[in-house]
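Trainee: give me a model of this one.
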Amino acid sequence: MRNYLALFVFLIPFSLRAQLEIGFRVGVNMSEINVDKIVANPLDFSDHKGIQLSGIFNFQLSKSLALQPELAFVQKGFKYAMEGGDYQEFLSNYFELPVLGELGVPLGNKLQIFVDAGPSLSYLLSAKESIFNADLNELSTSDIDFDLRKEFERLDYGLNFGGGFSLRFGRSRLRFDARYNVGLNEILTIDTTQAAYKLAKNKVTNFSIGYTYILLGKIKKKKDD
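Mentor: This next block holds a predicted model:
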């Protein structure tokens, strides 16, 4: 946490002199948990689909390098098969703060491709669990009380890797991103009659479309040869 705050302080002077774009991202998540299996008969885990809504603050530090903090609402989760054909599903709602470094390569005046990477810090706002039968009919659902369910760790942190392309239209820009998040903190301990797991960590693949607008600074145009 201290290292995360130190990164912000270090980058503030550079950000104040940069071109600033603000905007949003809307996307779909495919999330699951990475577990350390410690017994012979593992549970059958599968991924969970959710949404992601992000506010974007893109600081263009140079022609090719940008710093992009985001404020995001992120749905993560997982599901696993139970005995008798039923399965249990967990849905977790996070507030997330990624800080990404972005390297872009312009291909003409409008098109740019980019790659990005950086850390993220997440806080678990709420969660619920549901049980479905083999015909996908919901049998029960309930909100999770974190005061009673001590196996949930509410703070998570991880690394993000991604890329995409964008199209510039005057001061506006459309973005198309793909991103992979690797959780580094243990977020859950599961003990069942089928198996026991420890060191459960989030893994999320995200696809999104976004829009940004140049709020401060001039539009950087490519010079004609």
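Trainee: use CA for all of it now, contacts and neighbours both
Mentor: OK.
Trainee: what packs against the particular helix or strand that has Val204 in it?
Mentor: Assessed by DSSP states H and E, Val204 sits inside strand 196-216. For strand 196-216, the packing partners by 3 or more C-alpha pairs under 8 Å, 6 or more residues apart in numbering; DSSP states H and E come out as strand 19-37, strand 65-81, strand 172-183, strand 188-191.
Trainee: here's the other one to compare against:
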Amino acid sequence: MKKCLCLFTFFSFFLFKPTVYAQQIRNAIVIGASASQIDGDRQGGFDKAGLVFGGSSNFKINEKFSFQPEILFLQKGSKSDTVEYGDPNAFYKWRLNYVSVPLLLNYKIQPKFTLQAGLAADYLLSAKVDVGVGFEDRTEDLQKFDLNYMGGVEYRIWDNFAANARYQYSVKWLDDLHFKNSNVVVTLRFYLGGGE
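Mentor: Model (predicted):
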């Protein structure tokens, strides 16, 4: 009898617990844009626009806190029509493509507003630079991994639709030239499934 009870308890955990977990998890489709600059390239301003898209999962811890991992395609870089060194009429542009994995801790301050903070591990897919004569591949010259700290806020427009804005900055140098990524990311999030 004890063995039967133990087996029932064991299987009940796997049969019924996922339903509880499913109510605590919300997945989302993410799409948006980034505005970036590279600190150390002697350019100023978030002049390089890029795309952001991917997905996220939100794991509810309690009524205020949740944990949110994401997988995103993220474009970073830098852009300027003039440079301080060389020809002032030269076109200068860095184009960096990353797969980004942010890990965020969320704190709900109001039903519609959530603060976010965390780290993102970014893997460099490609790096190209154009100094006015066309793009040249520089992928091998930069670090493959870029660790970033980040902070942001999310506004829930409707139950299944939200807008998110965040800032992230490189923790370490990208290469011997002492470059660091700095970017602002604005996204729309389409949550799948029912509400919280």
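Trainee: TM between them?
Mentor: Comparison of the two superposed chains (TM-score structural alignment, normalised by the length of the second structure) gives a TM-score of 0.78, and 172 aligned residues with a C-alpha RMSD of 2.3 Å.
Trainee: can you list the helices and strands packed on strand 196-216 of the first structure in a markdown table and add distance to Phe114 of the first structure and mean neighbour count?
Mentor: Shown next, in a markdown table, are these (distance: least, C-alpha to C-alpha, whole Å; neighbours: other C-alpha atoms under 10 Å):
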| stretch | distance to Phe114 of the first structure | mean neighbour count |
| --- | --- | --- |
| strand 19-37 | 16 | 19 |
| strand 65-81 | 10 | 21 |
| strand 172-183 | 9 | 19 |
| strand 188-191 | 34 | 14 |
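Trainee: to Ser208 of the first structure, which of these lies closest?
Mentor: strand 19-37 (3.8 Å; C-alpha to C-alpha).
Trainee: distance check, the nearest residue to Gly77 of the first structure once chain neighbours are set aside against Lys128 of the first structure.
Mentor: Excluding the flanking residues, the one nearest Gly77 of the first structure by C-alpha to C-alpha, 6 or more residues apart in numbering is Leu91, at 4.6 Å. As for Leu91 of the first structure, its distance to Lys128 of the first structure is 5 Å (criterion: C-alpha to C-alpha, to the nearest Å).
Trainee: with neighbour numbers in mind, choose between these two.
Mentor: Set side by side, Leu91 of the first structure and Lys128 show more neighbours around Leu91, with 21 against 15, by other C-alpha atoms under 10 Å.
Trainee: what does the more buried one correspond to in the second structure?
Mentor: By TM-score structural alignment, Leu91 of the first structure lines up with Arg95 in the second structure.
Trainee: need the contact list for its match.
Mentor: Arg95 of the second structure is in contact with Gln75, Lys76, Gly77, Ser78, Ala127, Lys128, Val129, counting by C-alpha atoms under 8 Å, 6 or more residues apart in numbering.
Trainee: so what's the first one up against?
Mentor: Going back to what we said before, that points to Gln75 of the second structure. Counting by C-alpha under 8 Å, 6+ apart, Gln75 of the second structure touches Ser34, Ala49, Gly50, Leu51, Val52, Arg95, Leu96, Asn97, Tyr98.
Trainee: same deal with the last one?
Mentor: Residues in contact with Val129 of the second structure, defined by C-alpha under 8 Å, 6+ apart, are Tyr92, Lys93, Trp94, Arg95, Phe135, Glu136, Asp137, Arg138.
Trainee: just the ones in helices from those, please.
Mentor: Residues of those located in helices (DSSP state H): none.
Trainee: can I get those residues in CSV with distance to Val171 of the second structure?
Mentor: Below are the contacts of Val129 of the second structure laid out as CSV (distance: C-alpha to C-alpha, whole Å):
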residue, distance to Val171 of the second structure
Tyr92, 25
Lys93, 22
Trp94, 19
Arg95, 20
Phe135, 27
Glu136, 26
Asp137, 24
Arg138, 21
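Trainee: ok, the residues you listed in the first structure: which stay?
Mentor: Using both residues aligned by TM-score structural alignment, their matches' C-alpha atoms under 8 Å, the first structure keeps these contacts from the contacts of Val129 of the second structure: Tyr92, Lys93, Trp94, Arg95, Phe135, Glu136, Asp137, Arg138.
Trainee: thanks a lot, catch you later.
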